[in-house]
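Participant: Have a look; sequence and predicted model below, questions after that.
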Amino acid sequence: MFEKLLSDCEESKQIIKIFTEEELKKATNNFNSNNVIGQGGFGTVYKVETAGALDYMHSSTKIIHRDIKSSNILLDDDYTVKVSNFGISRSVPKEIMEVLTAVQGTLGYIGPEYFSSGILTEKSDVYNFGVLVVELLTGEKVNSLAAIKRNRSLVDHFIMSLVNAESLVEILDDQVKVDCEPGQLNQVVYIVKSCLQRERQAKPMMRKVKEDLLSVQTSLGLVHSTQEIVSFISNSDVPE
């Protein structure tokens, strides 16, 4: 099914690689946890490639992943992003803007509007992505023991920290504090905050998120590829 969906997008200049499960295991050292984004010290760079992959899926193939989270974003030996686990993904006709479904995903990543209504749109992935970046910025997992102890979700904790600069700095991962200039960090925080808006209409499209993150990456002097590489486990077809 993925091969059919992607071959229909011949006008695209982007390159899509389809990996078998065996190839993906090899590329990620049998899904070694060190290759999961957000670990090993390189997560803050490669979140941009993830945004590009999601933008391609939404704009060219109209696939909504529904379960974007750190354990489903893998890195191979060349630190190339692999978007995996399409078990609950949904293929939506391009002319359809939203679809009513049974709510599926991982608690903590599911957007409040999708959770309450069951209405699935591309913005559901945008919210997932925002949560993923919050994990990278804070070094905390969305369903961590710390969140349970403070009786407040990681997302709520992050949003509440934005009231002033001191509060935000307190919850940031130490490596992020070292790597990011205040101005660049503020840009990323603004982008993430927009992804986490409760109302669907207030969230940006993934294309806008990608472009804004690329702008930040360029300001950091980091080289980024002009090709989007999205990797699928080919035996995990999108549900009809």
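Facilitator: Right, received. Where do you want to start?

Participant: Going by C-alpha atoms from here, please, whenever you check contacts or count neighbours.
Facilitator: Noted.

Participant: Lys4: neighbour count?
Facilitator: Neighbour count for Lys4, taken as other C-alpha atoms under 10 Å: 9.

Participant: Quickly find the element holding it.
Facilitator: Assigning secondary structure by DSSP states H and E places Lys4 in helix 2-7.

Participant: Can you show me the helices along the protein?
Facilitator: 2-7, 21-27, 43-56, 112-117, 122-138, 145-150, 154-161, 165-171, 174-179, 182-195, 206-219 (DSSP state H).

Participant: let's bring in a second model and compare:
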Amino acid sequence: MTTGLSRPVSKVRVAMGVIVLVILIISGSIIGIAYFNKETKPTQQTVVAVPTPNSAPQYLDPFNDNTYGWNLESEPGKYSAQIGGGNLTLEDDSHKLLWEQLPGQRSFSDFTLYVDATLTKGDPQNGYGVYIRGSANANSDLATYYRFELYGDGAYGIYKGIISDNGQTGYTKLVDYTPSTAVNKAGKVNHIRITAQGSSLSFTVNGYQLQTLNDTSYAKGTIAFFVSNTTDAKPGAQAQFSEFGVYKPGA
């Protein structure tokens, strides 16, 4: 027999319902956190041991003095280049890119390059790094090249210099601006290792292999270091380079 009155709810049943609800909420939270961490976790880099070169260098400069004849022309308030104390120091104060080529117009094809580089002054968005396989044309001493650039905020990019049909110089991005936990930020040294062998170009920083590219455009050329004072940064970007050597590929 039924009536229109509701039966009283058991306190035990209420308590059990609350417990089940709490368990569901906690489980959902754990699953959500695990998924979020999985989606936002930085990409793991491939660790590559940085070996001690096992062959005689093709080029070596401890930057104690200007024995090799680097171009140290400077203009106060605009740019400067200095050598001493184990460092090549480049500074640009006019929102431009300042590069410094190896003396003697030396050309390298296949090699492994080592250098330590630090952004010692300037905003985090300023860049610094290395040109390889560079060559000139009538308009520029570095018209074609591969440029490996680190940024003060802990990112990197790889660019290729090109010449248009009308002879104008420019560049294209092989690897766009990419944040990386492998790259130390401004004020801290980055140990750079670049290997160029045939069309293969490998870029390693602090023991982490960032990129290996294949490009057949340029087979040989000069090496240069640079610092870039970007237009949206305050005037003044300074980078120091040390422990520089060029060896046979894989050394």
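Facilitator: Sure, I can see it. Every value quoted in this text rests on a predicted model; they were computed, and no experiment measured them.

Participant: so what number do they get for TM-score?
Facilitator: Put the two chains on top of each other and the TM-score (TM-score structural alignment, normalised by the length of structure 1) is 0.27; 106 aligned residues with a C-alpha RMSD of 5.8 Å.

Participant: still on that earlier bit, mind giving me JSON lines with the helices of structure 1 and columns for distance to Lys82 of structure 1?
Facilitator: Output for these, formatted as JSON lines (distance: least, C-alpha to C-alpha, whole Å):
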{"stretch": "helix 2-7", "distance to Lys82 of structure 1": "15"}
{"stretch": "helix 21-27", "distance to Lys82 of structure 1": "8"}
{"stretch": "helix 43-56", "distance to Lys82 of structure 1": "8"}
{"stretch": "helix 112-117", "distance to Lys82 of structure 1": "25"}
{"stretch": "helix 122-138", "distance to Lys82 of structure 1": "14"}
{"stretch": "helix 145-150", "distance to Lys82 of structure 1": "28"}
{"stretch": "helix 154-161", "distance to Lys82 of structure 1": "25"}
{"stretch": "helix 165-171", "distance to Lys82 of structure 1": "28"}
{"stretch": "helix 174-179", "distance to Lys82 of structure 1": "23"}
{"stretch": "helix 182-195", "distance to Lys82 of structure 1": "21"}
{"stretch": "helix 206-219", "distance to Lys82 of structure 1": "16"}
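
Participant: any idea which of the ones you listed is most buried?
Facilitator: helix 122-138 (a mean of 26; mean count of other C-alpha atoms under 10 Å).

Participant: and the angle from it to helix 182-195?
Facilitator: 140 degrees (axes from the mean of the first three to the mean of the last three C-alpha atoms, to 10 degrees).

Participant: Which other helices and strands does helix 122-138 of structure 1 contact?
Facilitator: helix 43-56, strand 63-64, helix 154-161, helix 182-195, helix 206-219 (3 or more C-alpha pairs under 8 Å, 6 or more residues apart in numbering; DSSP states H and E).

Participant: mind running it again at 6 Å?
Facilitator: Judged by 3 or more C-alpha pairs under 6 Å, 6 or more residues apart in numbering; DSSP states H and E, the packing partners of helix 122-138 of structure 1 are helix 182-195.

Participant: What helices and strands are in contact with the helix it packs on?
Facilitator: helix 122-138.

Participant: relative orientation of the helix it packs on and helix 43-56 in degrees?
Facilitator: Put simply, helix 122-138 of structure 1 runs at 170 degrees to helix 43-56, going by the same axes, to 10 degrees.

Participant: angle of helix 122-138 of structure 1 against helix 206-219?
Facilitator: Interaxial angle, helix 122-138 of structure 1 versus helix 206-219 (the same axes, to 10 degrees): 30 degrees.

Participant: what ranges do the strands span in the stretch 1-150 of structure 2?
Facilitator: Using DSSP state E, counting those that start in this stretch, the strands of the stretch 1-150 of structure 2 run over 46-47, 59-61, 79-84, 87-92, 97-101, 111-121, 127-135, 144-151.

Participant: Which of those sits closest to Val18 of structure 2?
Facilitator: Closest approach to Val18 of structure 2 among those (C-alpha to C-alpha): strand 46-47, 47.9 Å.

Participant: If you count contacts, what does the closest one end up packed against?
Facilitator: Judged by 3+ C-alpha pairs under 6 Å, 6+ apart, strand 46-47 of structure 2 is in contact with strand 208-214.

Participant: other SSEs contacting the strand it packs on?
Facilitator: Looks like strand 208-214 of structure 2 contacts strand 46-47, strand 200-205 (3+ C-alpha pairs under 6 Å, 6+ apart).

Participant: Would you quantify the distance from Gly127 of structure 2 to Ser29 of structure 2?
Facilitator: Look at Gly127 of structure 2 and Ser29 of structure 2: by C-alpha to C-alpha, to the nearest Å, they are 41 Å apart.

Participant: about what we covered before: okay, the helices and strands packed on strand 208-214 of structure 2, which one's buried deepest?
Facilitator: Ranked by mean neighbour count, these are led by strand 200-205 with a mean of 20 (mean count of other C-alpha under 10 Å).

Participant: pretty sure Tyr171 of structure 2 is touching Ile162, no?
Facilitator: Yes: using C-alpha atoms under 6 Å, Tyr171 of structure 2 is in contact with Ile162, at 5.2 Å.

Participant: hey, where'd the strands end up in the stretch 151-251 of structure 2?
Facilitator: Applying DSSP E, counting those that start in this stretch to the stretch 151-251 of structure 2 gives strands spanning 155-163, 169-179, 190-197, 200-205, 208-214, 222-228, 237-247.

Participant: follow-up on the earlier one: out of the helices of structure 1, which is closest to Val81 of structure 1?
Facilitator: Among those, helix 43-56 comes nearest to Val81 of structure 1, with 6.4 Å by C-alpha to C-alpha.
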